[in-house]
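Participant: Using only what follows, build the 3D model:
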Amino acid sequence: MSAERYLLVVGTGPKEYREGIFRSLSGSRIWLLTDRDPTWQREYVSGHTVIPRLNSAQVSTNISSLLEAVRNLAESIAIHGVLTFEEMFLSATCRIADELGLPSLGHGVAENCRDKERTRRLLTDAGVRQPRFAFARTAEEAAAIGEQFGHPVVLKPRGLAGSIGVVMARSAADTEEAFRIAASAARDGAQRHGGGALVEQFLAGPEIAVDCAVTDGRLEPMYVVRKRLGPEPFFEEAGHSIDADDPLLSDADLIEMLRSAHTALGIRTGVTHTELRLTPDGPVIIEVNGRLAGDFIPHLAKLAMGLDGASIAARLACGEPAAVERSARGSAAHRIVYADRDGTFNGIGLPSPESHPNLVASGTLLAGGTEVTLPPRGYMARLGYAIVAAPTADECEASLAAAVADMPVDLTPSR
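Facilitator: Below is the predicted model:
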């Protein structure tokens, strides 16, 4: 066996969102578990193992094959830590870590986060503020719960991510259709959490997220994310912003709520991504995810605060000290340009850096000729993006709005 120690990374995700993370980890020796030969990842990894059909269905129904592949790998290389940045691989990654005796949330704790109904029950038992909820197995049950809670309500699958299948219902009739959407998304996703839908009280207010580093049960917030959501009744995330001087980062009540939630779920080590609503009566927990934030959020944290969440996650996965260090004080934000109708995507204009001095990056997220459909027929109809950074949050938002206004979309509507 080689004396070199490797960080085992399970899955990658799209290049646009994940290349920056792999670049952050390039100082480590990375061994990648993937379902196909690496392309852009090759620059950042020392080796890889291809596991065909490594996806949500494979992980949830055939974990034994994955564990066998890892055992074989561990006979030839020294695995120092195991990490994933993908929600669908979280439970499997923790199973691998448990198998190898390495740090992680632990498989049971990962399931506390992945199964949203289980999350709700554990937080309720601990007295952590959250929406009223109930699990519905039929559309009729969902409608009855909606009448009990009072509309609007939110319906969601128990175990997906990216707001897929999450929909608001404003009436009993809407609730039955929303149940169909959420339950259908669950059936198409991780089968272990399939069937039925979670029905939750809708709470008004801005939505935020807080990413935290947890070491031996000690929680430290890394950054606060302000969210921009797409049009109702769906909850697709259309943009995020991070400000180094966000007052919520030092809000004692919010931090205590986060600590209580993490304790209730059994989280003692790792990086987490907690989503909350800021209601008129105070913050409430929407969900707790046992991994680093997705989208461009880790990149925004680097731009605004000089904070490298991916490196912190890697160090914790390897059982190493992971101080939350910030080296900048600014603001950064990104916006996703979505399709506004079904159709064929032809292209999108990109803003000129010369005309937008705070622009950090922009790009296209779909190939020309791609058919796009809006929820509930399809999700993530993302066409392009823009990322900006500026000294203040106000300047950042103004720069971002100007950049997005300079991104015309060419889409041929469906007939």
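
Participant: make it CA atoms for all contacts and neighbour counts henceforth
Facilitator: OK.

Participant: And stretch 135-155, what's buried?
Facilitator: By neighbour count with 16 or more other Cα atoms under 10 Å, stretch 135-155 contains the buried residues 135-136, 139, 141-143, 145-146, 149, 151-155.

Participant: mind putting those in JSON lines, secondary structure and distance to residue 378 included?
Facilitator: Shown next, in JSON lines, are the buried residues of stretch 135-155 (DSSP: H, G, I helix; E, B strand; the rest coil; distance: Cα to Cα, whole Å):
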{"residue": "135", "secondary structure": "strand", "distance to residue 378": "24"}
{"residue": "136", "secondary structure": "strand", "distance to residue 378": "23"}
{"residue": "139", "secondary structure": "helix", "distance to residue 378": "21"}
{"residue": "141", "secondary structure": "helix", "distance to residue 378": "25"}
{"residue": "142", "secondary structure": "helix", "distance to residue 378": "22"}
{"residue": "143", "secondary structure": "helix", "distance to residue 378": "24"}
{"residue": "145", "secondary structure": "helix", "distance to residue 378": "26"}
{"residue": "146", "secondary structure": "helix", "distance to residue 378": "25"}
{"residue": "149", "secondary structure": "helix", "distance to residue 378": "29"}
{"residue": "151", "secondary structure": "coil", "distance to residue 378": "25"}
{"residue": "152", "secondary structure": "coil", "distance to residue 378": "23"}
{"residue": "153", "secondary structure": "strand", "distance to residue 378": "21"}
{"residue": "154", "secondary structure": "strand", "distance to residue 378": "18"}
{"residue": "155", "secondary structure": "strand", "distance to residue 378": "17"}
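
Participant: Here is the second sequence; please produce its structure so I can put it next to the first one:
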Amino acid sequence: MTNDHPADGHKPLLLLIGSGAQIWREYMLRAMATRYRLHLLSQATPTWESPYIATYSTVNTLDPEAMIKIAKGSPEDFAGVLTYEETRVESAAVVATALGLRTSPVEAVHACRDKFAGRQALKAVGVPQAESIAVGDFEEARQAAERLGYPVVVKPRALSASNGVSLVRAPQDLAEAYREATAIWFDEVPTYERPVLVEEYLDGPEISVDAVCRDGLVTVLFVARKRIGYAPGFEEVGHLVRADDPLLGDPVLLQVLQDAHTAVGLTDTVTHTELRLTSAGPRVVEINARVGGDRIPYLGGLATGIEVGLVAADLAAGALPRTTASRQRVAAIRFLYPERDLTVESVDVDRERLSTEIHDVQVLAGPGRQLRLPPADHVRCRYALVVAVAATEQECEVALTRAAAAVVVRGAPLD
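Facilitator: As a prediction, the model looks like this:
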């Protein structure tokens, strides 16, 4: 199917696998479309994506062979293949490899999807990280926790966004953490004989780093400081990006990032790496062969002027991405959660109470939606998000706190 604009005919054509949800990824498509035409491979007929794409095909986007067939049957050659969906990164690597286009090796991308495979690759060359043991049942989990020593972290092997991740401080809490790690699952997530990881707990604040890896060389785009809540879980309740973050020039952190990418074998991809700044230095939590979620790349663009959508598109097409900041701001996002479990009746925004630093407010839950706080549910229990842009961290935080009070959720309590 086509949606071509005549003036766009000179733009290179990219194959985009999946589009994600509008509220989380529209800014990516908007940026890509300024320089490229996009042929979207989608599970269903596009809706909100239509203004940004030139053509599309409906296909199972977890079936590389079906997508390769479509790509090879195209009347026009593709300049590159890309995706920003976690569950599609391996398929995208397979398709790009088959078409002879720039990508990281499939095995390297797989090592990012399978958290234990990634751990093993990092361990083999001594990249600082948490010690990790894959387990297949509770007894193995108990033995692993005893071997590592409490506290430990228990997490699913293949999920993201801190789903099912718990801090376990004592043996009596292990059974519940193991149950949570095995109870949370999603379609399109691979299964493993040993599906749970028991890991050493790392102290210190957690950060994420979005970067571009080109020909194996890592260039950091920006650092996000995480806000974590709902202990003993690790719910990501907010993020903050500073264009002048001192970590951008930290030689130890930069070396750890480069070593981690080299260890798993990544060569050409945008990445999202999570780390803990421990008392012994930065240590890797995980490395992902995709851009960050939770609108972190959006914050990066607001703070630095770097459009990650364009960076990813340029990289896929073989062009040299622009990675230099053109802006010096602070951008932050806060996710809003109800005080207790409830069925939503309304979410109202008093926009007259929003300060000038508030860049965006989005309602995430409509009437009838059930919101259950962690650990019963995770990111899906947010009822709104607010984004602030300012000159300082303090100005952002003040604006977000005021904005949170201006967004009111009403509903009936859940038993």
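
Participant: what TM-score do we get after superposing?
Facilitator: Once superposed, the chains reach a TM-score of 0.93 (TM-score structural alignment, normalised by the length of structure 1), with 404 aligned residues with a Cα RMSD of 1.8 Å.

Participant: Can you lay out the buried residues of stretch 135-155 of structure 1 as TSV showing distance to residue 343 of structure 1?
Facilitator: Listed next are the buried residues of stretch 135-155 of structure 1 as TSV, based on distance: Cα to Cα, whole Å:
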residue	distance to residue 343 of structure 1
135	35
136	34
139	30
141	35
142	32
143	33
145	36
146	34
149	37
151	33
152	30
153	30
154	28
155	27
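
Participant: And the lengthiest strand in structure 2 against structure 1, how far off on average?
Facilitator: Counting by DSSP state E, the longest strand found in structure 2 is strand 217-229. For strand 217-229 of structure 2, the mean distance to aligned residues of structure 1 following superposition is 0.9 Å (mean Cα distance after the TM-score superposition for structure 1).

Participant: What is the subsequent helix or strand relative to that strand?
Facilitator: strand 235-242 (DSSP states H and E).

Participant: any idea of the angle that next one forms with strand 217-229?
Facilitator: Strand 235-242 of structure 2 runs at 130 degrees relative to strand 217-229, counting by axes from the mean of the first three to the mean of the last three Cα atoms, to 10 degrees.

Participant: what's next to strand 235-242 of structure 2, contact-wise?
Facilitator: 161-163, 222-229, 296, 299-300, 303-304, 328-336, 374, 378-379, 393 (Cα atoms under 8 Å, 6 or more residues apart in numbering).

Participant: thinking again about what came up before, state the span of structure 1 onto which the longest strand of structure 2 is aligned.
Facilitator: The alignment of strand 217-229 of structure 2 onto structure 1 (TM-score structural alignment) covers residues 218-230.

Participant: which residues touch that stretch?
Facilitator: With Cα under 8 Å, 6+ apart as the criterion, stretch 218-230 of structure 1 contacts 206-214, 235-244, 246, 248-249, 255, 259, 268, 297, 301, 307, 309, 324.

Participant: what helix or strand is the most centrally placed residue in structure 1 on?
Facilitator: Nearest residue to the geometric centre of structure 1 (Cα atoms, centre = their mean): residue 294, 4.0 Å. Residue 294 of structure 1 is part of no helix or strand, with elements assigned from DSSP H and E.

Participant: That one and residue 14 touch, don't they?
Facilitator: No - at 10.6 Å, residue 294 of structure 1 and residue 14 do not qualify as touching, with contact defined as Cα atoms under 8 Å.

Participant: Longest helix in structure 1, by number of residues?
Facilitator: Ordering each helix of structure 1 by length in residues (DSSP state H) puts helix 172-188 first.

Participant: ok and the helix or strand immediately after that helix in the chain relative to helix 172-188, angle-wise?
Facilitator: Going down the chain from helix 172-188 of structure 1, the next helix or strand is strand 197-201, by DSSP H and E. For strand 197-201 of structure 1 against helix 172-188, the angle by the same axes, to 10 degrees is 140 degrees.
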